[in-house]
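J.: The following block contains a protein sequence and its predicted model.
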Amino acid sequence: MDLKCLDPKELYNINSVFVYIYSFVYIVSPIHGCALYYKMDQIINIC
């Protein structure tokens, strides 16, 4: 995914989805939630 091609509004929507998924997983399993969040953060940094 090339974040440079997205406008700020689209980027905000994608970020909201990440936060929603992270929050859901964190409630189900804090350990896996942290790992998932870290992986998503790396994916964002790579892009």
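T.: Noted; the coordinates are in hand. Residues are numbered from 1 along each chain as shown.
J.: Please make it C-alpha for all contacts and neighbour counts, starting now.
T.: Will do.
J.: which residues touch the helix or strand containing residue 25?
T.: Using DSSP states H and E, the element containing residue 25 is helix 8-28. Contacts of helix 8-28 with the rest of the structure, by C-alpha atoms under 8 Å, 6 or more residues apart in numbering, involve 3, 32-34, 36-37, 40.
J.: Select only the buried ones of the residues you listed in PyMOL?
T.: Selecting only the buried entries of these in PyMOL, with 16 or more other C-alpha atoms under 10 Å as the criterion:
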select buried, resi 33+36+37
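J.: and here's the other structure:
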Amino acid sequence: MQWHFELFSIYFYIDLDQLLYKPSIYRISGLIQITNHHQEIAIINLLTL
């Protein structure tokens, strides 16, 4: 799974397997959108493997 960052129309991808302490148990796919006016976090889905 990857988190998708949209920062001023620039896209970054981070592998959650390197971020989560126990990635084999919880995988998160999320979308973070950051603009000049607000920061919005929408978790698309949460999978428990």
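T.: On my side now, so go ahead. Small disclaimer: the values here were computed from a predicted structure and weren't measured.
J.: Need the TM-score between these chains.
T.: Scored against TM-score structural alignment, normalised by the length of the first structure, the superposed chains reach a TM-score of 0.30; 28 aligned residues with a C-alpha RMSD of 3.2 Å.
J.: hang on, the earlier thing: list the buried residues for the helix holding residue 25 of the first structure?
T.: 18, 22-23, 25-26.
J.: Would you tell me what the next helix or strand after that helix is?
T.: Following helix 8-28 of the first structure toward the C-terminus (DSSP H and E): helix 30-46.
J.: Which residue comes closest to residue 27 of the second structure once chain neighbours are left out?
T.: Among residues not flanking residue 27 of the second structure along the chain, residue 47 sits closest, at 5.3 Å (C-alpha to C-alpha, 6 or more residues apart in numbering).
J.: Secondary structure class of that neighbour, three-state.
T.: Reducing the assignment at residue 47 of the second structure to three states with DSSP: H, G, I helix; E, B strand; the rest coil gives strand.
J.: Check the spacing between it and residue 3 of the second structure real quick.
T.: 14 Å (C-alpha to C-alpha, to the nearest Å).
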